[in-house]
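In: Predicted model follows, preceded by the sequence.
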Amino acid sequence: MGNSGLTGQPATLSDEEIAALKASTNLSEEEIRDMFNEFNKGGGAGDGKITKEEFHKYYKKTVGSDDADGIFADNTFAAFDTNHDGSISFSEFTFAILAQNKTDLDSILSFSFASIDISGDGNISFDELKGYLEKAAILAIGKEEAAEIDSDEVALINFIALTADLPMPIQFYRTSFVNPATAAYCTWWTFFEYSLNLISELLMAVISIQRHIFVFQPRLFDHRLKRYIIYYLPLLFCVVYPFIFYLIIIVFYPCDGTQWVFSSNLCGYANCYLVYNKVLTSFAWAMNNGLPSVTIFLANAMLVIRVVQQKRRRQRLISWKKQRHMTMQLLGISSLYMIAWIPCLIAGVGQRIVSPNFLLQIQFDYFLDLIYIVCLYLPWACYGFLPECHKWFYKVFRVEQVTRNVIRPTVRD
């Protein structure tokens, strides 16, 4: 850029740079200059680059009280620094701001991926995903409350589902056939997927209940014994019970293995207990899928009602902004589970009450695939309910529309 080599002097834009940006971004010259002024405020004046330290200061100043500690500064810097050289050029600054304001799915996913992939190696590690979710929890509910919540279980289950389980249905839909087409593979696949789905559902149900305690009776966790009984033991049950239950009714259930359908996803869901044992099938649907879904809905509905009731009592010393963020995030994440499971549960109940073929084809073609949206959209649900990040981008992108006066001839009567 013009004076980029003169330390301490404001950098300027050349006519060639403006022309190149106009051609590649469809921005007007006035909009480019407005954005360049914002870039200089962030630390670009002088050498034409914003270092990480300068970006941290600019981020905190721009965000204000929404993220005063700069929790997401590193993630945002990683998304801006596309060539990963440790600094942000004006071109990177411009394209990052424009990418954040695009509404097409590819741009949204690319920018979100870059903000999580801090290392810039093109892969999201478990530590990066876990760290991102922990930061989301801190911003949503506060540092003290987030410190009480061990997010390892939810993050780990979601990470395993994305990396180990989801490739199997993707492989099936690519070839339209189960490969390898063996009873052992189908047994392992269904055991693994059913267990992960149930763990995820139970964790969400338990966390929805525990949130009432975090909001309204946090002192219960001050006592170590009560904390283990109320908090840790239920979470441990959510992880251990599904593996034991499905180990017994899938792996150890006596069956010849000829019932599998290799031309359907998840081997046609033709587990022996589902095909031959109506009692176990009803129990699994009611207790393992129906009860957690109902619990998630009722617990979160009651949470909203209780928060609204408490909000009317102004004399109570409660941080309503913090509780509102926590409630909205939990409702948003819980809605994923409701969308994923309610259609399947309705079809399952209808097949037991109305007819065995009630919505059967629609269930296999559409409803059962909805379950995958939990692991696919959970990270984005966390991001979507962080208005702090959105506000910061809107503050940065303060490109005003240029008002043009149009002169028209007047006609006199």
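Out: Noted; the coordinates are in hand.

In: from here on, contacts and neighbour counts on C-alpha atoms
Out: OK.

In: For the stretch 251-400 of the chain, just list every one of the helices.
Out: 272-276, 278-283, 291-311, 320-353, 360-365, 373-384, 387-396 (DSSP state H, counting those that start in this stretch).

In: try this one side by side with the last:
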Amino acid sequence: MLGVNITILNNISSIKNIEFLLLLLIEIFSIICTLYLLIYFLFHWRFMVIKSLPNQSIVLLIIVSFLYIIFDLPFTINSYYFGSDYSRILSFCLFRNWIHYTLICNNLYLVSTSSIQRYFLLFKIHLLRKRQTRWILHYIPLIFCIIYPPIFYLITIIFYSCTSTDIINSQYCTIPCYFQNSILLIVDCIIHYILPLIITISANIVLICWMIHLRCDLNVEQMYLWKRQKKLISQILIFSLFYIIGWLPSTIVFALNAFSFNKLNQYGSVVVWLNYTSYFICPLQPFICLILVPEPIYFLQDTLRQLLRKAMMRTSVITVEP
């Protein structure tokens, strides 16, 4: 019996090590990709960001991803390595919960908002040519996606008054204190998780239906425009599908917990695995953004091609010299 227990513990330890290595590797590659994208956008700011409305939400998503892999993911990786949180003092746990839920909400809101805005950018671009409607339909929603989540979680996590559990004797930081309020928890779940996913799914369904409708009404001269829009929408659908597949399982788990489905406890290992997969969404985000903004890839390919050509020319010169 003791041998069986030791084997189980070794298996659990091996799984934890694999989970730790996967998170560490994806964080390293994500940091490299994110820094490259941010530098690229910085040097092409006017053309790629200021004059390109679709890219503005992409840049915000990349920044949110960068903040996540710098301020949130390292603590998660540390927990997988040591089997406990780095620090369990109240101030640290409050900050970690605040930054974690804020960045997740930023992410979900930006994706759902950009899904709606893509419709206007593709089919109703004339509405965005006016400054007033451009602010209403584009800039104000993006500003709301960035400002609202930190304010909400600042109130519910930092300033919310409740009886704190003993986190000193626990291996991990406890859940936010407002989770004890069932009404507030349900509101949080619906507004910040379920609603953005529903909006993202609905917006993509509308895009597909609209494309089918346009395809039926187009003549031969308009086929080129339709093919171009078809390619853009295909990219948008792949981009959105990544978020839907990534966030839907953990959102379902959160919703079941929020609505007090206690039977979920018997599926503890499944719940833990679903939560684990959600850690990969923000780190993979910069790579997924390249689907919609491939210019950084083209720039890198051209740069590497030029460097290779110069290296080959130098080699040929050295070879020719007596």
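Out: Received it, and whenever you're ready, just let me know what you need. Since this is a predicted model, take the numbers as computed values, not measurements.

In: Just put the helices of the stretch 251-400 of the first structure in a markdown table and tack on mean neighbour count.
Out: Formatted as a markdown table, these follow (neighbours: other Cα atoms under 10 Å):
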| stretch | mean neighbour count |
| --- | --- |
| helix 272-276 | 15 |
| helix 278-283 | 13 |
| helix 291-311 | 17 |
| helix 320-353 | 18 |
| helix 360-365 | 14 |
| helix 373-384 | 18 |
| helix 387-396 | 16 |
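
In: what residues are up against the residue nearest the centre of the second structure?
Out: In the second structure, the C-alpha nearest the mean C-alpha coordinate belongs to Cys282, at 3.6 Å (Cα atoms, centre = their mean). By Cα atoms under 8 Å, 6 or more residues apart in numbering, Cys282 of the second structure lies in contact with Val64, Ser65, Tyr68, Ile69, Asn107.

In: which of those residues sit farthest apart?
Out: Ile69 and Asn107 (12.9 Å; Cα to Cα).

In: more crowded one of the two?
Out: Asn107 (27 against 22; other Cα atoms under 10 Å).

In: Looking at the alignment, what corresponds to the more buried one in the first structure?
Out: Counting by TM-score structural alignment, Asn107 of the second structure corresponds to Ser200 in the first structure.

In: Likewise for Cys289 of the second structure?
Out: So Cys289 of the second structure corresponds to Cys382, using TM-score structural alignment.

In: Neighbours of the nearest residue to that match once chain neighbours are set aside, how many?
Out: Leaving out its chain neighbours, the residue that sits closest to Cys382 of the first structure by Cα to Cα, 6 or more residues apart in numbering is Ala136, at 6.4 Å. The tally of other residues near Ala136 of the first structure (other Cα under 10 Å) stands at 22.

In: And the helix or strand harbouring Ala136 of the first structure, how far out from the chain middle?
Out: Counting by DSSP states H and E, the element that carries Ala136 of the first structure is helix 126-141. A distance of 10 Å separates the centroid of the chain from that of helix 126-141 of the first structure, by Cα atoms, centre = their mean, to the nearest Å.

In: Just checking, which helix or strand succeeds that helix along the chain?
Out: Trace forward from helix 126-141 of the first structure with DSSP H and E and the next one is helix 143-148.

In: Give me the buried positions along that next one.
Out: Buried positions in helix 143-148 of the first structure, judged by neighbour count with 16 or more other Cα atoms under 10 Å: Glu145, Ala146.

In: which of the contacts of Cys282 of the second structure does the first structure keep?
Out: Counting by both residues aligned by TM-score structural alignment, their matches' Cα atoms under 8 Å, the first structure reproduces these contacts from the contacts of Cys282 of the second structure: Ser65, Tyr68, Ile69.
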